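1. below is the sequence, then the predicted model.
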Amino acid sequence: MKKKMALLALAATAWLGTTANTPVTRSVENPFIESTNTMTLDISKVELSDTATVLYTDAYFRPHYWIKISSESYLQADGKKYALKGTQGIEADSLFWMPETGEASFRLSFEPLPRDTRSFDFIESDCNECFKLFGIDLTGKTEATVPSDIPAEVIRANEAVPSSLPAPLFKMGETAVHVHLSGYRKGLAKEVNLYVNTLLNGQQSFTAPVNPNTGEAEFKFWQYGSAQAFVLAGIGVNRFWLAPGEEIDLYIDMHQSGQMLLDRRTQKKQLPPFKSAPGCYATGTYAGLTSSALYPDKPYSMNLFSKESADYKMTAAEYTQHVVQLYQSLSDSIAQSDLPSVGKELALLKLKQEAVEAMAQGDALRTYNYRMVHNQWDRNKPLDIKIDSLTAENRAALCKLFPIADEQLLMGENIMSYARSISNPLIDWPEEAKLKGTFAEDLQRVLPLVQKAANISLTETDRKILESVHNPFYRDAILKMLENAQIALKEVEGKAIIEKTPEVTPDKLFEALIAPYKGKVILVDFWNTWCGPCRMSIRANEPLKEQELKSDNLVWIYLANETSPLVTYKQAIPNIKGKHFRLNNEQWKYLCEQFKIDGIPSYVLVDKSGHYQLRNDFRDHEVMKNTLKKMIE
């Protein structure tokens, strides 16, 4: 079972079974594994005899963090179970601390499998989060086979790479995605996470349970314009594109997880985290853009948030020259790559979007570089230097490289950051770059209204702004968002309880929030609905509130602000047990400054005496859980 802990220790080892002198009747090196729910555990060799089956096991995990193997682990073959007899190099049910290398090896000994066994499963007990490796082959299989439930015509459609990139679609509609986990085995994935990168809404995230009997999951949502999407289901990231209003089938080949294990083991090769996993097949308008062959192993990226991308000591002119030269170098590399033509087009569009962001956010990126170099993350403290601000003249150098308002850019992979950059209210792009009458001018007008529509707070002035856009798609999209928000709000009416924020000045707000719970342990969670790590932490805590952390002496207070769309917020909080407050901008800003909060999630812990302090070490969930357990015991 995977566990995280931040301290280093040595694990005791024991050999609980006696296998050293057992004659081996069969040995299988590098067995192919059909599918797995983890990249932490792998099996490099299987030894079979009449008295035991021994797995030579390799572990890969973060240095100084720990894993654990349950004594209830077993092998499964032909419907029968074979129990764990002993271990060597690791002690069952005890913490095993990963060394500095992040790699370790140990052996697990089980009751003997029958001699005619062709494949078996390793099940590290039946808990949901435990390691599971399915279809460990003993016949000499060397590569994955595509599951038979993926239609041949779908595979052919995805392998037929288009000769050119389709134009973006300026329409909206309710999109349906039917996810099929092909080759699914119970235990591979409980849920599917879908992330949709949109032009207007930023990244929209959805979660759907997997039907354990069929290995399927369903999504339905409103979509505004073309969008790139990612699915996480078990191992690997699967990338595809969505046309608004379509109903598509998405097939995820679960056998590719086993192929990834074998590649790492035999070739010391891991799938890059930014590349699409092979074995993803989609139907629909953009089926041909699903192929992993379109996406490079190494991205042609400016790496804007690395130390090398922007030096705070650069003048505006030097930074501009740096961006121009980097763009030219990377675009030349794309042209010379072996990507298919549409793959080159996608890579170049992504680079162009990044270049626009580099110039639109150049001052902020160099400020970020300063903070990174000096480890100075207190944003309330001014910098010791003055960043030389970019001007319209600097940005003009970018406009000479390519048209920055080419509508085809709305099919690029960096669509969200590009939309924010081209609509930056501090830059008069329409005037500077002669973009009046283009979608760039429309985006500057409508993007600030997206949150207002989600919060059902559009004014008459806002509606007049919508009437001034050149492309009616943007007006219609905002009004449809408003309509959908109104419908959704009615559906959650009475289900979501938002506590009344105390009517005190901001400097007295925190004390007023915790005053009713004097004498109890209080965890104050700063979060928002758009924060993925916030949601993950909250989801991990929910079952604990009825288990290890169930106590009348522990109070959970959740603070969000108005950047959480009202409807999304009201839909979320009925599933989060605790006291919920939605602060205005002034209140939120004051508390963040009071506690020097550097981002969310952030946590303030109040003990029984009323003493409180920021505890961002609680971002490590194990630290949070164990600390709270001790305080309420």
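-> Done, it's in.
2. CA only for contacts and neighbour counts going forward, please
-> Noted.
3. my read: residue 583 touches residue 559, true?
-> Yes: Residue 583 lies in contact with residue 559 (Cα atoms under 8 Å); the separation is 6.9 Å.
4. gap between residue 134 and residue 187?
-> According to Cα to Cα, to the nearest Å, residue 134 and residue 187 sit 9 Å apart.
5. need the residues touching each of those two.
-> Overlap of the contact sets of residue 134 and residue 187 (by Cα atoms under 8 Å, 6 or more residues apart in numbering) is empty.
6. those two: who's more crowded?
-> Legend: neighbour count by other Cα atoms under 10 Å for residue 134 and residue 187, higher for residue 134 (24 against 20).
7. check which helix or strand the more buried one maps to.
-> strand 132-137 (DSSP states H and E).
8. tally of neighbours for residue 448?
-> 14.
9. now the strands for the stretch 151-300 of the chain?
-> 172-182, 191-197, 203-209, 216-224, 227-232, 237-242, 247-253, 280-282 (DSSP state E, counting those that start in this stretch).
10. angle of the second one against strand 227-232?
-> Using axes from the mean of the first three to the mean of the last three Cα atoms, to 10 degrees, the direction of strand 191-197 lies 160 degrees away from that of strand 227-232.
11. and for the third one?
-> Put simply, strand 203-209 runs at 40 degrees to strand 227-232, going by the same axes, to 10 degrees.
12. now do the longest one
-> Computed by the same axes, to 10 degrees, the angle separating strand 172-182 from strand 227-232 equals 30 degrees.
13. and the angle from strand 172-182 to strand 237-242?
-> Using the same axes, to 10 degrees, strand 172-182 lies at 150 degrees relative to strand 237-242.
14. now do the strand holding residue 134: which elements does it pack against?
-> strand 33-36, strand 119-123 (3 or more Cα pairs under 8 Å, 6 or more residues apart in numbering; DSSP states H and E).
15. what distance separates the shortest one from the centre of its chain?
-> In this view, strand 33-36 has its centroid 23 Å away from the chain centroid, taken as Cα atoms, centre = their mean, to the nearest Å.
16. quick one: list the elements packing against that strand.
-> Short answer (3+ Cα pairs under 8 Å, 6+ apart): strand 33-36 packs on strand 132-137, helix 256-267.
17. rerun that using 10 Å as the cut-off
-> strand 41-48, strand 119-123, strand 132-137, helix 256-267 (3 or more Cα pairs under 10 Å, 6 or more residues apart in numbering; DSSP states H and E).
18. in addition, the following structure is provided for comparison:
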Amino acid sequence: MKRIWLFCMVAILSLVAHASAFRAREVMRPCFVTSTTTSFEISKIAFNDELTRVDAVFYGAPGDLAIISSATVLRAGNQRLRISEAEHLSIDGLTMPESMPQSGKMNVTLIFPPLPAGVHSVDLIEPDAHWGIYGIQLTSAEPYVFLPDFLQAMAEKKAEEKPLQDKLSAGKSSVNGYIFGYDTHYPLDIRLEIPDPFTNNTYAKTVKCKADGSFHIEADLLANTHVRLSLNKASFDCLLIPGEETAVYIHLPRVSMAQSHLLESKYAHSRRLWFDGAAEAYNNAHAIKKGTSLQSSSLLQTVTADLDRSSQVYKNVQKNLRVQDADKKLMSSISSPEVMAYLKLRMEGAIAQAERAKSAHGYVALELNSTLMGEDILSSIVAPYKGSAVLVDLWATWCGPCRKALRLMPALKQRLSNLDIVYIYVTCPSSPEAEWNALLPTIPGIHYRLTEPQWKSLCSTYQIKGIPGYFIIDANGKLQNTHIGFPGLDVLLKELQQALR
């Protein structure tokens, strides 16, 4: 009996010591460098010699199924540690997945093999859903970022915020960005969202980051304009001046963490942006303010008639890739020289983009404003092609019936080659981006890649319960027919002909 008692005591002490060792190596709300998701955030990472435990908060719409891929890994240096267990998440849907509660968030846990010795940060990567959290710190400190001395001097500089001259002036504005904390192992999607005076909406331009963390992007402007610059899921607003250059120095970890649910309170007011050049005092003053509302120039309201005429000309040039006689007549009625100069800048850009698409085997991939939802998605996609019939094909790279139908499209296009028809292909994030890009040259036409919320919203609005799906848009821009599943070449042929009547 005494031996049994001693054995039990030793076992209990061993478990206590083991648990203590486990708790001793844990980080609450670890800092990170950048993230390509807003639906998953790490609340704690704990590790010992036996396993690595990642506690997280999973965000989503009520009713969403909690599923994660078995290909999910922790990348630690050169090693990729594959997920072994999960709590409250179904791996590959092999067990009955839980549903997202009404709160829109749920606590989940991922279990991985033990981390190799000497690792200071890891990346959590979910390849099937195409998201990752990069540079996750294994200590309580934020990621180390070297900041040059002149940034400290810039932060201490009390520049007077003088009133900016607001006037109509067409010109290109340049943004030279310098990202501190960037690593070439991190994917980084840099987007500049620009208000469009022609549509009262926004359009986006993208650029790749150089290995040294720098980038350059330009915007055509008609007046002082507030734009939004996004780096993966983090974003900030700034003011650009036509014809001027703006430099922005970005602390990537702080910019990312300031927009994290779990770390926002700690980093929302941290210094993370430094501006130089045009409107530097204004931008630096607003860079540390939370919730600043940045409005478009009110001067555009003084030239609405000219903007309406310019908008029609621009749409025609996007469609025809040249200025026709009707466009020239409309342009002659534009009274504002600034609006005319701006229109010419935009037309030159549209034609250049089309020429690039033509040289890339007849396809073009366009960006859609990520805030558009429901009916606005379809109307925005087809708006430039009023007067033409439009076939919108909803597809995915992994969809066998979609791929089979795509192989039949050249025959349809050949039979309708004498008619004014635009072919648009819309896919969702479940199509692996690399595979999607590889397929684009084989699918002539106009391509869009929607966000997950946009795809769900579009399908819900039009009751699309499977793919391939098709919309036939008539020459007046109205939805004429909808199909779920490939209806056959003869049906599409007849309906597209009808759409032009």
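-> Received the coordinates, thanks. Quick caveat, the model's predicted, so the values are computed rather than measured.
19. re earlier: which parts of the strand holding residue 134 of the first structure are buried?
-> 132-137 (16 or more other Cα atoms under 10 Å).
20. quick one: which two of those are the most distant?
-> 132 and 137 (14.4 Å; Cα to Cα).
21. returning to that earlier point: distance to residue 204 of the first structure added to the buried residues of strand 132-137 of the first structure, as TSV?
-> Shown next, in TSV, are those (distance: Cα to Cα, whole Å):
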residue	distance to residue 204 of the first structure
132	30
133	32
134	32
135	35
136	37
137	39
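22. of these, which is the nearest to residue 554 of the first structure?
-> Set against residue 554 of the first structure, the nearest of the buried residues of strand 132-137 of the first structure by Cα to Cα is residue 132 (34.9 Å).
23. out of everything not next to it in sequence, what's closest to that closest one?
-> Nearest residue to residue 132 of the first structure, sequence neighbours excluded (Cα to Cα, 6 or more residues apart in numbering): residue 123, at 4.8 Å.
24. equivalent analysis for residue 418 of the first structure, please.
-> residue 353 (5.2 Å).
25. and the one you found, what element?
-> Taking DSSP H and E as the criterion, the element that holds residue 353 of the first structure is helix 341-360.
26. from the contact counts, what lies against that helix?
-> If you count contacts as 3+ Cα pairs under 10 Å, 6+ apart, helix 341-360 of the first structure packs onto helix 316-336, helix 362-374, helix 392-399, helix 415-422.
27. hmm, 8 Å instead?
-> Using 3+ Cα pairs under 8 Å, 6+ apart: helix 341-360 of the first structure touches helix 316-336, helix 392-399, helix 415-422.
28. about what we covered before: for the buried residues of strand 132-137 of the first structure, which one is nearest residue 462 of the first structure?
-> residue 132 (53.6 Å).
29. contacts for the host helix or strand of residue 377 of the second structure, please.
-> For residue 377 of the second structure, the element it lies in under DSSP H and E is helix 375-382. Residues outside helix 375-382 of the second structure that contact it (Cα under 8 Å, 6+ apart) are 368, 390, 454, 458, 461, 473, 477.
30. inside helices: which ones of the residues you listed?
-> 454, 458, 461 (DSSP state H).
31. which ones are touching the residue nearest to residue 132 of the first structure?
-> 73-76, 130-133.
32. which of these still touch in the second structure?
-> Here the contacts of residue 123 of the first structure are checked against the second structure with both residues aligned by TM-score structural alignment, their matches' Cα atoms under 8 Å, and the contacts held in both are 73-76, 131-133.
33. of those, select the buried ones using a PyMOL command.
-> Selection of the buried residues among those in PyMOL, burial being defined by 16+ other Cα under 10 Å:
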select buried, resi 73+74+75+76+131+132+133
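34. before we move on, back to that, reformat the strands of the stretch 151-300 of the first structure as JSON lines; add distance to residue 488 of the first structure.
-> Shown next, in JSON lines, are the strands of the stretch 151-300 of the first structure (distance: least, Cα to Cα, whole Å):
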{"stretch": "strand 172-182", "distance to residue 488 of the first structure": "14"}
{"stretch": "strand 191-197", "distance to residue 488 of the first structure": "20"}
{"stretch": "strand 203-209", "distance to residue 488 of the first structure": "16"}
{"stretch": "strand 216-224", "distance to residue 488 of the first structure": "12"}
{"stretch": "strand 227-232", "distance to residue 488 of the first structure": "23"}
{"stretch": "strand 237-242", "distance to residue 488 of the first structure": "23"}
{"stretch": "strand 247-253", "distance to residue 488 of the first structure": "22"}
{"stretch": "strand 280-282", "distance to residue 488 of the first structure": "29"}
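35. closest to residue 572 of the first structure out of the ones you listed?
-> strand 203-209 (12.0 Å).
36. next, the angle strand 216-224 makes with the closest one.
-> Going by the same axes, to 10 degrees, strand 203-209 of the first structure makes 160 degrees with strand 216-224.
37. strand 203-209 of the first structure vs the second structure, mean deviation?
-> The superposed strand 203-209 of the first structure is, by mean Cα distance after the TM-score superposition for the first structure, a mean 3.4 Å from where its aligned residues fall in the second structure.
38. show the end-to-end separation of stretch 259-278 of the second structure, please.
-> Start and end residues of stretch 259-278 of the second structure are separated by 26 Å (Cα to Cα).
39. break down the stretch 501-633 of the first structure into its strands, ranges please.
-> 521-526, 554-561, 579-583, 602-606, 612-614.
40. check the mean deviation of the third one from the second structure.
-> Between strand 579-583 of the first structure and the aligned residues of the second structure, the post-superposition mean distance stands at 9.1 Å (mean Cα distance after the TM-score superposition for the first structure).
41. what residue of the first structure takes the place of residue 33 of the second structure?
-> Under the alignment (TM-score structural alignment), residue 33 of the second structure pairs with residue 35 in the first structure.
42. residues touching that match, list them.
-> 133-135, 188, 254-259.
43. ok, and the residues you listed in the second structure?
-> The contacts of residue 35 of the first structure retained in the second structure, by both residues aligned by TM-score structural alignment, their matches' Cα under 8 Å: 133-135, 254-256, 258-259.
44. can I get those in CSV including distance to residue 348 of the first structure?
-> Shown next, in CSV, are those (distance: Cα to Cα, whole Å):
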residue, distance to residue 348 of the first structure
133, 39
134, 40
135, 41
254, 31
255, 32
256, 29
258, 33
259, 30
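45. between these, which sits nearest residue 397 of the first structure?
-> For those, the closest approach to residue 397 of the first structure (Cα to Cα) belongs to residue 256, at 45.0 Å.
46. which one is the aligned partner of the closest one in the second structure nearest to, not counting chain neighbours?
-> Under the alignment (TM-score structural alignment), residue 256 of the first structure pairs with residue 254 in the second structure. In space, and not counting its chain neighbours, residue 254 of the second structure is closest to residue 272: 5.7 Å by Cα to Cα, 6+ apart.
47. much appreciated, bye for now.
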